[in-house]
Structure formats: C-alpha cells, structure tokens
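> Build me a structure from this.
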Amino acid sequence: MTLALVRAALACALACFAVPAAAQQMSVGTGKKPSTYTAVSVIDPITGVATTPAPAYGASGVPPVTASLTAPGNTSALPAVAGRPINVSITGTASGLSARLTRSFDGGATWLPLTVAGQPYAVWTGNISEQAWVETEAGVQFRVEVAALAAGTATIRISQ
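Below you'll find the model as predicted:
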C-alpha cells in the first residue's frame, strides 16, 4: 500500500470518528428580526483540538415554494438567500417523471439548468429529498421544471 493510500485511509477514519464537542445557541441579525443559529464544534479524536464552529442555519425567512403537478409544468420561483442550501423534495405517486432544478439571474425572464463542469446537475426521475445547491450570488431565483410526468402526482417543495 502506498503512503498516499495510507494517508487517505487515515483522513477518512478521522472524518468518520470526529465527534461534536459543543452546541451553543446564539442570535444574530439587524435588530429587526434576529435569526437563531447553532454553532457546532468538532473534536479531532487524535489531537483533541476543536474545529472552528460551523453554523447550523435557522429559518431563512423565505417561505417554501410548494406545488402538486399532475402534468408537466413548473413550480413558482423561490427567491434564494445567498450562502444557504437549496432543499428540494419531490414526493407522490408520479411515474414517468423527469424534473430538474433551474435558476434565473434576471428575475425569471430566463431559466437555466444547473450544471457542474458542463454536465447536468440536480436532475431527478423519482421521489427525492436533498440539499441540491448552495447559491453564492444575491438575487437568484430557483424553480423545479417538470419536463415529463406520465401519470400520478408529483408534490414538490423548494426551501432554504
């Protein structure tokens, strides 16, 4: 086994066995409406050193977008908050489903499919629930486009 493989295996083992050290609630905001976050540190089991806290987000203040589709179509747009994960859930009895997450940089005039390295990303053919994307630019909107739905109902939820 090469030294690189040993290092990779050790890094994986450390990541798998890192444990939460502490959780602390804090409120931040502009004074109008504070948001509550939970800061969580992780302790390295070998060194015993805690990492810098990573935020666990509270509510974004943007209501989720929901839709129940029985034919191809689009959800309404979710005005995303920059820096927060986009959550997508598709549930129901739909068969023959083809759906994808799209985004708009121009207020909804143009919708672009998500890609990574030029390849389609966030494309689904059945029920899912996942964090699909983290948008870093302000003013971007997201929606789910359903290109095909042969039978049944697709219940879709987009949130942050």
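> Please count neighbours and contacts with C-alpha atoms only from this point.
Will do.
> which non-adjacent residue is nearest S68?
Distances taken as C-alpha to C-alpha, 6 or more residues apart in numbering put T155 closest to S68, at 4.3 Å, once the chain neighbours are dropped.
> Determine the set of other helices and strands touching whatever helix or strand that neighbour lives in.
Secondary structure here is read from DSSP states H and E; on that basis T155 sits in strand 154-159. For strand 154-159, the contact count by 3 or more C-alpha pairs under 8 Å, 6 or more residues apart in numbering; DSSP states H and E identifies strand 65-69, strand 85-92, strand 141-148 as packing neighbours.
> before we go on, could you also do this sequence so I can check it against the first one:
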Amino acid sequence: MGLLKTGNVYTLGLYAMIWVLCLLVSLKGMLVQSNEKPNFGLFCPPDLYYPSEEMFCIHTSGDLGKFSRLLVNLETSGGTITLYTSFRNMPAALHCQYFQVPEPSEHTEKVQIKVQGIDAAGDKVQFASKSLTVRKKSVGTFIQSDKSIYKPGQTSEL
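Prediction:
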C-alpha cells in the first residue's frame, strides 16, 4: 500500500478513510434514502494545521433530486470558502480534493465544514455540518546529544 505525502508528513490514515467511505457507499441498501436530500458521504480530518494543504473526500450518488448543485463550504471567522461544487446529473463519484488551510484568527479557531444544496429558487438548504479545529503550527527545536548524562568538563557532540 502506498503512502500519500502531505508536506513532510506521510498519511496512511487517508487511505483507510477512503476505503471506509467506499464501504459505506457500497452498502446502499443500508443507507437511509430520502427524496428531500441527496445521498453523500463526506470525510475530512477534524484537526487542520496552518499553513498547510489538507484533503477532504466526498462521494455523491449522482442524483441530487430537486437540487441543482451540492456545495461543500468551509466557514471561518474570515468568511466562507467554497471547497467543492457538484452539479445535477453528474455521475456518482468519489472526489478527493486538496485545499489550503485558512489562517486562524487566533492560535486555534473552530470552523465549520458544511454540505449544502441549492434548489431551483437559488435557496441554500443545509444537509450536514461538522466542526473542525484550525491550529497554527508551532515551531520548535529538538537537540539530541551523544550521551544522556554529562559530567562537569565533558563536551558534547551534536
């Protein structure tokens, strides 16, 4: 199994997340079906770090019902960022996309990722919302020497 690289961090958990999403979508008979809202699955990590890129995945059934578009928005104190738009009659698909993590207003900020539909009148209907935490990356230095304990007068090699 390959590894996905995000910056300098290798993420194996994303593959597991995608497989779980595929498994859930394959169990269509078990999912609640409704004419009022389309079927979809959305996966995004709960903690986001600024500055970096992060990935979310959404699977749509293709049929949006009475809605012309399906939107995935990230709502922050600085405004709303549209991450994804699915249009009526698009084929069912798993779509994964990278996005830039927005800068938090403080060291940490709670943001909302929302899935919304746009109906024929242009009104937004919210289907799901999840709270995420955006954190600023902290910078630190780790120094390791060749010994754990030194006696007075000994020198260290780094």
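> TM-score for these two?
Scored by TM-score structural alignment, normalised by the length of structure 2, the superposition of the two chains gives a TM-score of 0.36; 92 aligned residues with a C-alpha RMSD of 4.9 Å.
> Tell me which of the helices and strands packed on strand 154-159 of structure 1 sits most buried.
With neighbours taken as mean count of other C-alpha atoms under 10 Å, these reach their highest mean count in strand 141-148, at a mean of 21.
> Strands of structure 2, residue ranges please.
For structure 2, applying DSSP state E gives strands covering 4-6, 9-11, 40-43, 47-50, 53-60, 67-76, 79-87, 93-100, 108-119, 124-136.
> quick one: contacts for the residue nearest to V134 of structure 2 when sequence neighbours are not counted?
Nearest in space to V134 of structure 2, with sequence neighbours left out and distances taken as C-alpha to C-alpha, 6+ apart, is L48 at 4.7 Å. Residues touching L48 of structure 2, when contacts are defined by C-alpha atoms under 8 Å, 6 or more residues apart in numbering, comprise 54, 101, 132-135.
> measure M26 of structure 1 to A56 of structure 1 for me?
Spatial separation of M26 of structure 1 from A56 of structure 1 under the definition C-alpha to C-alpha, to the nearest Å is 11 Å.
> what is in contact with the two at once?
37-39.
> Just send these back as JSON lines, with neighbour count and secondary structure too.
As requested, the shared contacts of M26 and A56 of structure 1 are exported to JSON lines (neighbours: other C-alpha atoms under 10 Å; DSSP: H, G, I helix; E, B strand; the rest coil):
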{"residue": "Y37", "neighbour count": "18", "secondary structure": "strand"}
{"residue": "T38", "neighbour count": "17", "secondary structure": "strand"}
{"residue": "A39", "neighbour count": "16", "secondary structure": "strand"}
